[in-house]
Every structure is written in structure tokens, then in C-alpha cells.
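>>> structural data only, the sequence is not supplied:
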């Protein structure tokens, strides 16, 4: 893809802890996807996501300041300067302090905005996906197999929690996509 974007692929873009904090918001994830393939203005993104232009402009400015979206074009239309932005990616690999980049093994997480029905559908699909993989009989020699633990946690983000996490530096979104965690004792898992 042009403009240095990797948004057309699922290859993870390494990001800093500060950039990770910026992704602790479902609306920012939606913005990244809205401008992944087609550069858009904040007004165009607001219309697409059915949000207020001021809200989207604020979030896009934070993403731009953090280097997660880039200004790729400006146009003057009737004396007004339109700024077109594009995301640098939609899959990210957070870099921990002292960690060298390893995009081949990123944690997998996301923030989504879903209805109750969509949440149930997502849970059902995740169970079916895990069942599919559990049924596979390995064909590779044992010495080439690796045992992995896969856990999926789907929980509602309480109102204001994402913003508080950003302010405290506890971003809850290192990667867009899927979640790969070990469930805590007592948590339901497949």
C-alpha cells in the first residue's frame, strides 16, 4: 500500500508503550480502520462512524501526535484546508521496556464496540474457533510441536475506564485483532 501504510496486511507494526496507551479506546480503533485503505478527513470519518466531528478530530489529533496515523494529503476547497489522514497499520505489537522487536509473536487484543447480540455472537464464534483447533490431530513429528495456551476474555469496558487507563498509563489495547491470554483461576475458559 502507498504512503508507507501496512494496513492492507496483518503484519504487526511495532509500537511504544505511549502509542499502546492511545489504543485503549474502541473509537480510535474504528478510526484506524476507517482510514486504513482510503485516506479521509476528520469530517469524513465522523460521518462514516456517525460521531461528532469535534470528537473524531480530537481522537485523530491524538493518533497523529502519537504517530499512529499520518497526514498524507492537504487540499484547499473554497478557502478551507482539508487534511487527509491514513493509518500506519491496524495490527500492532507493543514494545516492552528493554524488549527487542519480535513482530512474529505479538500479544493479540482489541477494543470493540458491540451490541449485546454481537457480544454473544462473538463468544459463540470464539468457542467454535477453539473447538476447531482442539479437534485437529497433529501430523507433524512430536519434536516439531509446541504446546500453546489460548485464552479468550471478553468483558465490558466500564464507562470512563478506557479514558482513565489512558490517563494512568494503563492502556488495555496492545494489538488489534484477537486476544491471547491465560485465564485467571476461576475464570471460564475453553
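Nice, I can see it. Values in this document were obtained by computation on a predicted structure and should not be read as measured data.
>>> hey, let's count contacts and neighbours off CA atoms from now on
Will do.
>>> quick one: the longest helix belonging to the chain to chain centroid distance?
In the chain, with assignment by DSSP state H, the single longest helix is helix 116-134. Here helix 116-134 is found 19 Å from its chain centre; the criterion is C-alpha atoms, centre = their mean, to the nearest Å.
>>> mind listing what the nearest residue to residue 75 once chain neighbours are set aside touches?
Closest residue to residue 75 apart from its sequence neighbours, by C-alpha to C-alpha, 6 or more residues apart in numbering: residue 82 at 5.1 Å. Contact partners of residue 82, counting by C-alpha atoms under 8 Å, 6 or more residues apart in numbering, are 41, 74-76.
>>> second structure follows, compare the two:
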């Protein structure tokens, strides 16, 4: 499975501008599934699921990664071709489809994060001490509102990706016995109205 897949085809873009297909793709990003398994997860008919899977396969967004025989029937396991998707600059005139795709992808990421948080073990959210130093905490959660130029925000995105790559590199070098599994998700996007209201101290 690739990292980021660059979408260059309008039909691919339209496929990922559909909220259900985005939900389906996120399942296929997690692990391989059969049509039967997905029909049970989404509580939809196998025929409808197979239709969407065939369309995603035809568009090159999903692929069959393995087959298994069960009771004389060949089961096909589908998986996403990448862990993330981003439109090519040639598709930028299609602003509505791009906006819809990005919105649905981010909404599904938030849903995935919510699901992981609700199923996290209680000790994952317990602090071993009451340190006020964030570097001593065993989890992170924060929301920020920053006024900055677009160039500065793009610099931040680049640095954030570099930091995640460094985290992955350092983790790869660690002993397996010392490792714990962490789920990390990040969001950042432009808003029109202020999110937080700051009341200045009366003495200022």
C-alpha cells in the first residue's frame, strides 16, 4: 500500500466526493475486507457493496490483495491502494468536487479518531503524575487558533510531516519490547470566524 496517492482522474475525484464511498475507503485503508464482511459492517446488501467495490477497483482506488477459499467459495479481500489521497493540480478547476472530497475525508478521519478514543484503554488517558510539562504527559489533545499567512501555515504543515517522519524513524529503531501502540491524528484548516474569544485582564 502506498502512502499518498495523487488523484489525476476526474472520475476518481468524483468517487471520493461521495460520502459513502469515503466511509468505505476508510475501512479499506485500515485492513483488507471481503464484500460480505463490509455488508455486515455497513448493514447493506452484498450486491450494493460489491457494486461500490468493483467501481473503486475499476478506478484504481482499491485492489484485491488476497483470496481465500471457504466452503468452496473464493473470497476476495479488497484494500485501498494508499493510506491517503490528494488531488493533482490539473483537477483544481473542479473546486466543488475537491472541496467535497477533502471535507468528507476529514470528517471520516474525525469519526475514526472518535472511535479510537472511545475504545482506548483507560490507562491510556490516566496521568502517572500531575506534571504541568506537556512532555511528561502520556497523551496529547489541544486546539489552537492562529492568525498567520498562508505561507506560514504551509511551513507548519511541512514541519508537522517532518516531525511525524522523525517519530516513525525513532520508533523503528526502538526495541519491540519497549513499544506501545499510539494513534495520532492532526487537523488544521482555515475558518472565517474566531473560534475563541479572549477577554483582556481589567488591569491591562
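In hand now; what should we look at? No experiment lies behind these values; they were computed from the predicted model shown.
>>> follow-up on the earlier one: can I get the contacts of residue 82 of the first structure in TSV with secondary structure and distance to residue 138 of the first structure?
Formatted as TSV, the contacts of residue 82 of the first structure follow (DSSP: H, G, I helix; E, B strand; the rest coil; distance: C-alpha to C-alpha, whole Å):
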residue	secondary structure	distance to residue 138 of the first structure
41	coil	49
74	strand	53
75	strand	56
76	strand	59
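>>> ok, those in the second structure: which stay?
Using both residues aligned by TM-score structural alignment, their matches' C-alpha atoms under 8 Å, the second structure keeps these contacts from these: 41, 74-76.
>>> how about the helices in the first structure?
Counting by DSSP H, the helices of the first structure are 17-22, 26-34, 42-49, 53-65, 116-134, 161-168.
>>> could those helices go into CSV alongside mean neighbour count and distance to residue 89 of the first structure?
Shown next, in CSV, are the helices of the first structure (neighbours: other C-alpha atoms under 10 Å; distance: least, C-alpha to C-alpha, whole Å):
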stretch, mean neighbour count, distance to residue 89 of the first structure
helix 17-22, 21, 12
helix 26-34, 20, 7
helix 42-49, 18, 16
helix 53-65, 16, 12
helix 116-134, 12, 23
helix 161-168, 16, 20
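>>> what's the closest of those to residue 106 of the first structure?
helix 17-22 (12.7 Å; C-alpha to C-alpha).
>>> out of everything not next to it in sequence, what's closest to the residue opposite residue 67 of the second structure in the first structure once aligned?
Under the alignment (TM-score structural alignment), residue 67 of the second structure pairs with residue 74 in the first structure. Nearest non-adjacent residue to residue 74 of the first structure, counting by C-alpha to C-alpha, 6+ apart: residue 83, 4.6 Å away.
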